[in-house]
Structures are given as structure tokens and as C-alpha cells.
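# please work out how this folds:
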Amino acid sequence: MFPARLSGMFTGIPFRNTAYRQPISLRSSVWNGKMAPSQPQQFTDPQACVDFVLSTVGKHIVLGLPLGLGKPNHLANAFFQKALKDTSIRLNIVTAITPEIPTWSSDLERRLLKPIFERVFGGYPELDYALALRNNNLPDNIDVTEFFFRPGAYMGNRRAQQNYISTNYTHAVRDLMANGLNVAASLIATETIDGIPRYSYSCNPEVVLDLQQAMEQAKQEGRKMVVVGQVNRNLPFMYGGALVDTAIFDAILDHPSFDFPLYAPPKESVNTQDYMIGMHVSSLIRDGGTLQIGIGSLGDAIAYGLILRNEQNEAYRRFLTISGILERFGDRIERIGGTAPFATGLYGCTEMLVDPYLHLIERGVIKRKVYDHPGLQRLLNQGDIDEPIGSDILEKLVGANIVSGRLTAEDVAFLTRFGIFQPQWRWEEGMLVDDHRRIPADLTDIGKREEIASACLGKRLQNGILVHGGFFLGPRDFYEQLRRMPAERRRLIDMTAVTYMNQLYGNEEIKILQRRHSRFVNTGILVTLGGAVVSDGLEDGRVISGVGGQYNFVSQAHALPNARSIIMIRATRNSNGKTSSNIVWNYGHTTIPRHLRDIVVTEYGIADLRSRPDKEVAQALIEIADSRFQEALLHQAKQAGKIPGTYRIPERFRNNFPERLEQTIKTFRNQGLFPAFPFGSDLTNEEYVLAKALKTVKEETQSRGIRSIDWRSAAKSISVPTAARPYLQRMELDRPGGIREHLMQRLVVYALERTGALS
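Predicted structure coming up:
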């Protein structure tokens, strides 16, 4: 029997994550007369690897693939092609968030998007099963089941909708096994450590670490199981739970030709609506606390707000004052969060590691390390010890019954593990020994304790963690940052099982101690006046994305002391040219039930709903709704008897209009704040300007039809403005060759003028 995580055997660092101390059996063979872990079959041909799997488990394959980035594309395609050619093979692929290269819907979009997609996605091998599913031509012997869709990807795909599994992320392993999974295949990273080739699940350990244990149990029950890894050297080599022993795998596919470019969706721009939400949220984060955020422009906006709060606090507070945030919500901010710079800093506990976490680490916002030992973490929380090791630390450890007065071998292992003792010291028969000295291991004697402190103590605590994460996905520079990061810095990010971050049960004591003042920040689509949140689907039953870990974090916020769930809702949305409110009276689908209501944030403010009666919940949500919809919402609530007939919306909440927000933020943009891409972009400046301009015109035509375009103005001059030429060159419309291209040229110029890009 071997531990599931064997990193300590090779690095000298004991396990940091108590969630993975359970034993797991590995395949073994006789070696020098003893049982030793056998090595996986090595392959350089995907089809040969698939043949090996078929010879092991048979022709009914239930293939589990990781969510998002960690899919082994060449292996997945080999399985698909094998089943496509041999219809006696039954292949069911179970996965989530299938990456696809986007497409365009018009020649004008093609001119803008094709060069971007070639630059960003060039060399990424498309997944055959995804193309077949997209084109509705999956054969009868192949099926695809997902428990989380790439948002909006399969709204019109009946087969995908019918095969969707609704589940919490922490239940994914249960559901995979219930569906008969017998093959788990992942993209993995490799690195040689101390002369030994090692493997890392890198971007996706979140499900497979628990899945391996379930598969091992199934093996013991007589079921045939195979674990396969496909090496990709472009994957950053991550530590923590992601670092696994070679013997975990039954087969490994490894050849330089399979080191394909990683799927890297470009970053979204952050608009005024998102920045306002992010600034509100940034004021609700408590110094010394815990942070969970997700991908996208809202996550970027929060991180930007936190960095602004930490580095330019005067400007940060001035914005909160001028925007009216402090006047309207100052009491909630003071009670829940804060506006001062981060003295202690934050710790990240997140399902998804997104690139803003790296910026928050670099800029000193995330700097509170946590340690995998309850006693040590408790002393840190209480302020009795600090990361720099004080001369009195041994006395405090004895006083807290963490180590005994007369040190044991176990005590010394603990002290060296966390850097309290320098690594050369070891215990031998009641003595502390290095290569030169022997000291009695007795802390009860003041003189000996002082001698031990002088000789043995290290300078700072070691093996702390800044962020626990489950999986990652992001832009190209995010992966490059991780690859360039020195190993000792990467070790501060523990990529591990989703069951560690997303739930409390199992190691509750250490999780509660680490997750002080947690703020779990997630995004919803709609919120009802009762406080129920809609995040994953529509009331007609169609699924937009999935539940993922949102419910996990919301329920955890209600279970942890001093924790809060924050749901971000954009107050309005535009669809087919129509503006609608995302705060609604009621809706026929729910992701987060109303009894778990907590904090809701829109661009207009903060609604603290926890422990409040229904009338106050409805009032608080109306007060942060767009003012164009407030009266209608109030009327519905009064009609239902949920708000007293005498209630009136306070005047300070009746100016919730996007124009006011734009005017507020414009002043600060003129000072260099609130850039469109706070953490960089894969788009050039011309591409961003073009995308913004064409999107604006598209929304106008959807709203008022093609006649909304002032064609007379668009065609009023024969000559093209000089300022428009770089944009037209980028669109290959600087020298139009026919009537169609002339019309497209005029449309682009009109769009640029309409959005002020040429002024």
C-alpha cells in the first residue's frame, strides 16, 4: 500500500494536504524479491495506446476527460476515431467544458476574428467528438455527456441538452462512477526532480485525485480500470496535490509532436458595469481573510479594485466617495469588509485558479500563507506566532501541546517540515543531531531550550500555501507566467482536489482555521426579489452552463464562521436590441435557493440579504436595480403583499442609470485608471477598437433594425478619414474591390465614427 500523494518520498517534504493522506493501492510487481510499484506502459502512438486500453477493459469504454484545459486531445481523438471505424465499440465520453475554437457568422466578422483566432488558437488540435456533437453527426455507438457546458455553447443542441448531468462539482466522482467510468485520461506535465521523472496533473487535479481512489476501489471489487496520461511539455508543472507518482498511471502517451499549444481563450475587456460591480465587491473583502473568485471580466474587475485599494488607497477611497458607494453602503462595508490597504493580506481558496490570482500575489494582496497543521494555524490566527520565527516559538509550541517538552522523533519531523528547525537537524535517541553537534532534545530545561533555539531554529516558517486551487484555464500569458515562475514560488500554489476547497466536511478543523473571513464571490444571471439566484439555466429547461461549485461555496459560506457568499448580478442585459432587468419578481428556475440568500452586488450597490425578512430582501434588491425597472418591480412586490403599500424607494437609490456610472468613471479614466484590459490582452489596440465599434453597431441594428444606420452619413464623403486607415488595413478594406467591400468599408468607418474612435 502506498499513499495517494507520494511527493514526500522524493522531495523530503511531507504531505501538505491532509485531504490526501488516505492510502491508495498502486499496481505492483515483484522486484528484487519484494513488491514494488510497477511502471506504466509507455506509448508514442495514440492508436497503440487506445488498443492497449481496449485489450484491458474491453469494447465498452466510459471515458472520463477533465474539465477544460486538461483534455488529452490526441488520445481523445484516437478513441473517437477507433469507435467511429469499429461500431462494435461503445464509447461514452463524460466530461465538462469542452474547448472549441470559435467561429464567425459573417464576412465582416471573419476579417476581424480570423487573424485573432489564428494567433491565439493556432496549432490547437480540435476535438473530433466536439465537432461531431456540434454538427449533430455523432454515430449511435458514441455518446457525449457533460456536467458543465462552456457557457451558452449548447443552447440549441438537443443531444447535448438531453445528455447533460446536473450535479455539484464535489459529486462529480460519484456521478462518473455511477455512469460506469472505466478509463480516466488526462493531459499531464512532466519534470525531472532529483534525477527521477515525475508527473503532475497540473491544470486539472480537481476531480482525478478523488477519482483515482474510487477507481482503485472498483479494481479491488473486480472491475477493470485504466488511468492514462498524455504528456504535454507546454503545461506548467504544478505541485501540491497535482504532483503524483508515476505508478498511478497504467499508460502514458509521450512524444514531442504531442506538445500542442494550450487552449487559451483571450481576455474579455472590463466595461463600466463590471468595474462598478468589482469596486463594490472589493470593499467587502476583509483584510486577513480568504478569497474565491472566478474567470472573466468580473474577476478581473475585483482584482483590479483590490490592487487599487492596496496600492493607491487615496484614489480608491476618493472613487468610493465620489461614486456614492460609501454614502449609500458605508455601514455594510465597515461591518463586512474594509477600505484600508492589506496589512495581513489574503489567502486564496478557489475552485478555479485564474490569472488575477497571480497579479494579486505579485502585488502583495494575497500574502497570507496557511499551513497544514491545526495547532500551528491556530497560533498564527491568534497572533501568538508569525511567519518570521521568534526565539520564543518553542515555548509557545510546548504551551499549546503541539510538541512535547522532551522532543520525540515525530516532534522533530514536524519542526523541520515547517522550517521551525533547520533541515539538517534530526532526532537520534533523545538527542538533536546534525553533522557536527549533539544537543539533548529537552525543552523543559531553560538552558537546553535556549541552546536548541540558538542552534536549530530556522528564519521563517516553510511549506505554507498562498492559494489552494482545483483547476486553471486562461490566456496565453497566464500559462507563461506559471511556467517561468521559480519552483519555490509555484509550490505556494497547491493544485489539489475540488473536495478540499469546495466543502468543509473532511478535515473540518484545518479548513475552518485556514478560511478566516471567507468571501466566496460568484456570478449569477438573475436574482428574484425573494433572493433566489439563477446561474446555470433557463426556465424552459435549457442549460446554459452548469451548477459547478457555486452551490458548494454558497452553502460553505453559511457554515463557516464570519464567511459570506457574494453573488454578482449585472443589473441589466441587452438581447436582440432590448434591455431587460436581471432583478426579477420571480423565475421558473433556480440554482441557489432563497433560503441560502446572502449578499448580492450589482453595479448600483450592495444588498445584504442574510437573516433579513422577505420585505427587507425585496426592498434591498429593488434599491440596487436599474431605475428603469424599479417601479415595475415594486408594483409586483406590493401586489403580492411582500412589501408594505406605504413603502417608497428612497431618493438616493432612484438615480440608478448607466449614464451616471459612465460619467462617474470617466473622470477616473482620464487619470489613467480603469483601463479596458487591466491585466493585458491578446488583442491589439486596433482590434479592440474595431471589436467595440462593430459590436455597438450590431446592437443598434438588433434594437432598431438596419434602418437605424444613417447610411447617408455613412456614405457622405468619398474620401476615407485618415484616422480610419489603420483600422481598414487591419480589416483588409483599405482598398475595396467591389460594391460589397465598399459597403463594408463605409460600415466600418461609420461604426468607428459612431463610437468616437476617429475623434
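
# drop to CA atoms for contacts and neighbour counts, all remaining ones
Noted.

# which strand or helix spans residue 93?
Element membership of residue 93, judged by DSSP states H and E, is strand 90-95.

# no no, residue 53
helix 46-57.

# and the nearest residue to residue 594 once chain neighbours are set aside, what does it touch?
When the adjacent residues along the chain are set aside, residue 594 lies closest to residue 532, with 4.1 Å between them (Cα to Cα, 6 or more residues apart in numbering). Residues near residue 532 by Cα atoms under 8 Å, 6 or more residues apart in numbering: 590, 591, 592, 593, 594, 595, 596, 597.

# how near is the residue nearest to residue 636 when sequence neighbours are not counted to residue 642?
Excluding its sequence neighbours, the residue lying closest to residue 636 (Cα to Cα, 6+ apart) is residue 585, at 6.7 Å. As judged by Cα to Cα, to the nearest Å, residue 585 and residue 642 stand 11 Å apart.

# and this one, so I can compare the two:
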Amino acid sequence: MPQLCSIDDAVEKVLREIDGPIHLGLPLGLGKPNSWVNALYQRCKQLPERELNIYTALCLGRPHAEPGLQQRFLQPFVERVFADYPELDFLGDLRRGELPANIRVEQFFMQPGSMLGNNDAQQNYVSSNYSHAARDINARGLNVLAQLVATDPLRPEHFSLSCNPDITLDLLPMLDKRRANGEKILYLAQVHSELPFMSGAAEITCERFDIQLQDPETSALFSTPNMPISLQDHCIGLHASTLVRDGGTLQIGIGSMGDALTAALLARDSNNSQYKALLDALSCTTDWQASIETIGGTETFAEGLYGCSEMFVNGLLVLADAGIIRRAVYPDLRVQQLASAGALDEQGRPLSIQALLDAGLASTLDAPRLAELQRYGLLAAEISWHEGQLNLPGSLQVPADLTNPQTQQALDTYLRPASNPAVLHGGFFLGPRSFYNRLNELSFEQRQRYAMTGICFINELYGQEQLKRLQRRDARFINTAFTMTLMGAAVSDQLENGRVLSGVGGQYNFVAQAHALADARSILLLRSWRESDGEVRSNIVWEYGHVTIPRHLRDIVVTEYGIADLRGKTDSQVIEALLNISDSRFQAELIKQAQENGKLDKAFQLDTRYSNNLPERLEALQAQYSAIFDEFALGCDFTPEERDLLRALTWLKGNFKLKQIVRLGKATLEAPKPAAFMPQLQRMSLAEPHGLREKLYQRLLLAGLQATSSTAH
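So this is what the prediction gives:
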């Protein structure tokens, strides 16, 4: 069993037992034992002769805002939602450029956009596929692994890696091998009282760890509140939802586009008539009908989906609660073969002995085959074999020949559901507070259906490839990009000047996997335009100085205007398909660039069906289908007043620029009296403004509230 230590004693044990530089590995995201990491960090700051190297990803910090209206909105919200979550001390110093010379932080994925201007973080970023992270961290000489874990009173000898088995399960065999060769490597665990206990591969014996912090962590888990789903994102999600095939496999990522896809799938299943009517209004079922029929569908989910996603996001749990994520897969190849052949029902129980035979089960049961079926859970344990006969309860004996009608009739009553079914495999999770609460509400048996496991199982095909291919039928790996070249290359992780926004993560893994599976598709979600520095710009461009997914791996791209199926197409066909889903404000220039570079015929004319790709066309549909365009379709951490304020502040951000200063000034002059929005003003401490600055803030806020009050849903 691990040695129980206080935080300070655990720090001293590491300093004492690790000779030379400390190479500390921490899980990405939620699974870091922040309080202990802070204690070690502060101790090493006092010991300049001790080198501390930290290898991790996705270091989570509270959102910050500059002084002004944004800060007035954000600070009370942050205090309420993040409560006593302990910030990582090294993250604060890294942001301020104050890391001491003896401490280094390397990350392979960063909180999106948080380190764009930080030279230290940019210089120490490691570009690795998610599935290669364990290999690369181990190669750096990792000698301390520290992680938050969960416990269950019914499983006292076990820890659950809970939110982060992803890299840890891949690392442990590598580290164990080094330990067996005499290297000193320490494993440290700290229990968090609110972490859900996830079983299966995520459950490991306590004795695997050397140190356990004696006091469980009780502070708030870091959460990612559901943000508003914009009209642009909703339309992207609607188009993408038509490409998901019933009975297939689904992977989605974090963010509002993933939430929009979830909302659209919910509408497809529970509000199908209105869902189809909206698709017709978007011209989706006419312009993209061939792709929808070939790749996906628009009917309700009769078979359900299996989730296979590196990140177990809130949307996947919502889909599971709605009965959409429900197609079970099994860890044993033979059982999965039976399931794939249609021999098992939705609960995993064989339909009949004859169904098992039709699926390829041997017709004669000997003792080893009987034991195998019982190990899989398919036959009751009380059946035994003796000299070609099966002994059943009640002294009944039947031949071990499964083609025998008497045997079939007798055994059909002893068929049982297969063991260890899973409707979802995930590598890590992170989400809103309601997501953690919901997982903790589930019974242990219900939670077992969400199988948290190592990232190499999810993100790669090799290793149990035959099993994975059967499980991942009709896979739709759906991720996001922020820019797409007109030739089909995707940009998702860094700017063309080399500055990293986030990281490659597992995106390349899933794109490559989509090409390796016979019936899978990679779907990249893209907002066709963005507003930046006061200008509206296209996210579909002729060229870009960096790519995440090269154009030879191009597949499907979805924007708010439609679907571009690029697989196997010529360059000119790819260009035309992307022009069809680009914003019409930029189509002429894109056509000109393609023609000037000889990639598009000079006589090319854009189909008139795609010449009205404008936000105004989509806005006209919003009021008519308000139930589907719910901006908080997956729940909300904001109060009603905060929702109003969020819309108003977004409007102000979009209008506070030189070219629209006259419009903004006019709006402030015409702003309503404070009484019209008193609860919102009170939330911002602007009900009774003091001084010129606060009076200006109040007028600006009132203008924004008035301008956006009609868009509330």
C-alpha cells in the first residue's frame, strides 16, 4: 500500500529520494493535484540548485479580464463558479514571465489562446500527437508521476484514475520497465472527494502508488461552463448532424460547435419533424442530399450510437441520457463479433442459441468452449459439461450439440447479457459542474458503461485492431478547425507565424483513423468567417503559412452554409466544393486567386444557389425555429441577468470600433432609462453610477442591452 504523507512530507520525500533533476509528469486538464504541485514548486523556488522540469498539458486557470465592463461581469461569475479551486502557482508565474531559472514547464497542449503572447510557453511547447505524448514524456526521463484519483467505499483497495487514465495508462508500462531496471521513479496519488469513480481500465490497485496524500482534496473541481451557442455554430451543428449514421460511432470535441452538434442530434431524435423542416429551410436536404444519403441520415436513432472520443465531453453524456448514445461494444473480440453479426440484443443478451450459431459459434460445446461463454457472461454459471452432456439446474441433462432442438430450447432460458458492455470509451473528461454532478449521481453499474481508458486505445487503430474495427463501424470523427485553405488543408493549432493557440492534440490521430477505417469519415467543423480587429474576414483562404491536417488527408468540411465532401476529388473540384460553403462576401476574391494560380478554369461560374451565403439569410430562420436555436441547449451556469449581459457585452465588443463609432454613439444617446434594465445594472454595480467613467459604462451597457433584448431566447 502507498505511504500516507502530508503534502509537506510528500514534497520532502520526493526531494530526498530523487537524486538530481526532478522530472514531474502531470495529467492534462483536471487530474493535477494542484495543492501538492504548488507545495513542490514553492519549495524548489527556495532551492535554486534543484532543477524541476514539469511535463503536462492543458493547465487550467480561471478566466481573466481587463478592467472595465468585462471585468465587472466576469469577476462575480468566476468567484461563484470556480469558488476555491486552487490555481497552479507555476501557471501564474509562467503567465507573468517569472518562472525561476531552475524550473521549466513543457506542455504539448495549452488552454486555447491563453499563451499566444508568452514567449516562455511558446518556446517550451512540444508538438506531439496525443497518442505519442506518453512516449515523448517518458523519453524526457520522467521520475515523478502525480495524479488526482477517486475512491469508492465498496472498492477500498482500488483507486480510479477517473478523469485522466489517458496518458497515465500508456505511461505506466514504460515507467514500470524503467523501475525494474533500477531507476528511481515515484508515483503519487491524491484523492479528490468529488471525482467520480470510473471503473474498468481506469481502476487500478492502490499499491501501484508509492505515496498517497493523507488528506483528500475537497476544493472545487475546475469546470468549463457551457457558453452560448451562436447562430453560426447552430447552423454548423445542424449540417454536421445529417452526416451521423444511425448505428455508427461518434467522436466530438469541446466547445460551442460540439455543443451545437449535440443540440442538433437531440433535435433530430426528439423533434424530428421540426428538425427536418429547418433542414429544408436551410436548403440542406436539397443541396447536400447525395452526401446525406450516402454518409449519414436525418431519421431518429433506432439503433443508437457508440461514443469513441478522446474527450468525454458533456454533450456525449447528454446524448447518453437522451438514449442516443446507447450502442454497446464489448472488450472481448469473440463477443464483439457476435454483437456485430446481430446475435445480441440491445442489452447484450443473445437472441437465441440459433442466433449464436448463425453468427459463427461452434455447434458443439466442449468444456473449454462452455467456460469461455460463461466467462463472457453469455451463459449462466450453473451449467456444467460432462462427457458430451450439459448439466443444467434441476438435474436436467441435454446433449452438448447446439443444433439439437432440445438443447436449444433448454439453453435459451439460461442466456445472459454479455459482461462489461460499454456505450462510450473516453480518455479524459472535463466539463461544467453539472457534468461532474451527473456522473456522481449515476450508480456504479451505470458508470461502468462509460469506459475511461488509455489514449492509445481510442486514438489509434493498432493494438487490438480487429476488435476496434468491429466496434468503430460507420465512425464519424468530428473536430474543429479555425482556417481552411481552398485546396483542403486545415489549420487548427497554431498561427502561420508559429505561435501556438492550443496544440495538435488528437486531431491528426482521428483524421488518419478515418482514412484507415473502411466506412469512417473525418468531419472538420469551420466557421466560414470571423470578426477580428474590427474587420470581417474569411476563414477559407487561398493559402496559409501552417497546416495541421495536410490536404492529402482532406475529407469533409462543414460550415454554417453547408457540406463539402472533398475525399478523392480533384483540386478544382475541391475548390468548387469549398466555394459553395464559403461566405459570399469573399467568394469573388477566392475565385480570382484560384484562377490566377491556374487551379480553377477561367470560365468558372459559381452556381447561383450558393451566391447568397450571408448571415442575414440564416438570421431570418432564427425566430421561426427558436426551440432548435436555443443558445444554452445543454444547460447554463449563468443567471438570466447574466445571459442578457453576455449578449450585450458581445454586441458592444463587435461594435466598439472606429468604423462603427457613430452607430455606437447614436445607440448610447438613444439608450433606454435605467429602470428598464435595473436587475442587469445591479448585477454590474452600475445601478447608481459614480463619476463620469461609471456613467459612460452604464450608457454603453444600456445600449447593448436594448440592442440585444430582441435576440433573447
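
# what's the TM-score here?
The TM-score (TM-score structural alignment, normalised by the length of structure 2) is 0.96; 712 aligned residues with a Cα RMSD of 2.1 Å.

# sorry, back to before: what span of structure 2 lines up against the helix or strand following the helix holding residue 53 of structure 1?
Note on helix 46-57 of structure 1: by DSSP H and E, the next helix or strand toward the C-terminus is strand 60-64. Using TM-score structural alignment, strand 60-64 of structure 1 corresponds to residues 21-25 of structure 2.

# cool, stretch 290-310 of structure 1 as well?
Counting by TM-score structural alignment, stretch 290-310 of structure 1 falls onto residues 249-269 of structure 2.

# same question for stretch 523-540 of structure 1.
Under the criterion TM-score structural alignment, stretch 523-540 of structure 1 matches residues 480-497.

# endpoints of that stretch, how far apart?
Distance across stretch 480-497 of structure 2, first residue to last, is 20 Å (Cα to Cα).

# buried residues in it, which are they?
Neighbour-count burial for stretch 480-497 of structure 2 flags 480-495 (criterion: 16 or more other Cα atoms under 10 Å).

# which of the residues you listed sits closest to residue 686 of structure 2?
Of all those, residue 482 has the smallest distance to residue 686 of structure 2: 36.5 Å, by Cα to Cα.

# what about that closest one, distance to residue 627 of structure 2?
Going from residue 482 of structure 2 to residue 627 of structure 2 by Cα to Cα gives 28 Å.

# kindly report the same for residue 229 of structure 2.
13 Å.

# the helices in the stretch 351-500 of structure 2, which residues?
353-358, 367-375, 405-412, 433-441, 444-447, 455-459, 465-471 (DSSP state H, counting those that start in this stretch).

# and those helices: which comes nearest residue 397 of structure 2?
Checking the helices of the stretch 351-500 of structure 2 against residue 397 of structure 2 by Cα to Cα gives helix 405-412 as the closest, at 8.8 Å.

# about what we covered before: got the contact list for the equivalent of the residue nearest to residue 636 of structure 1 over in structure 2?
Aligning on TM-score structural alignment places residue 585 of structure 1 opposite residue 542 in structure 2. Taking Cα under 8 Å, 6+ apart, we find residue 542 of structure 2 in contact with 485, 486, 487, 590, 593, 594.

# let me see the contact set for the second one.
Shown here is residue 486 of structure 2, whose contacts under the criterion Cα under 8 Å, 6+ apart are 540, 541, 542, 543, 574, 575, 578, 579, 590.

# now those residues as TSV including secondary structure and distance to residue 391 of structure 2?
Compiled in TSV, the contacts of residue 486 of structure 2 are given as follows (DSSP: H, G, I helix; E, B strand; the rest coil; distance: Cα to Cα, whole Å):
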residue	secondary structure	distance to residue 391 of structure 2
540	strand	69
541	strand	71
542	coil	73
543	coil	72
574	helix	65
575	helix	68
578	helix	66
579	helix	69
590	helix	75
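
# can you select the buried ones among those for me in ChimeraX?
Here is the ChimeraX command that picks out the buried ones among those, judged by 16+ other Cα under 10 Å:
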select :540,541,542,574,575,578,579,590
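
# picking up where we left off before, neighbour count winner among residue 229 and residue 627 of structure 2?
residue 229 (23 against 15; other Cα atoms under 10 Å).

# and that one, what pairs with it in structure 1?
Residue 229 of structure 2 maps onto residue 270 of structure 1 when the alignment is built from TM-score structural alignment.

# its match in helix, strand or coil?
Secondary structure for residue 270 of structure 1, judged by DSSP: H, G, I helix; E, B strand; the rest coil, is coil.

# do residue 635 of structure 2 as well
coil.

# which residue in structure 2 aligns with residue 657 of structure 1?
Per TM-score structural alignment, residue 657 of structure 1 is aligned with residue 614.

# residue contacts, residue 288 of structure 1?
By Cα under 8 Å, 6+ apart, the residues touching residue 288 of structure 1 are 342, 343, 344, 345, 346, 347, 368, 516, 517.

# A strand includes it, no?
No. Per three-state DSSP, residue 288 of structure 1 lies outside any strand segment and is coil.

# now do the helices in the stretch 1-150 of structure 1.
Ranges of helices in the stretch 1-150 of structure 1, per DSSP H, counting those that start in this stretch, are 7-11, 46-57, 73-85, 107-121, 128-134.
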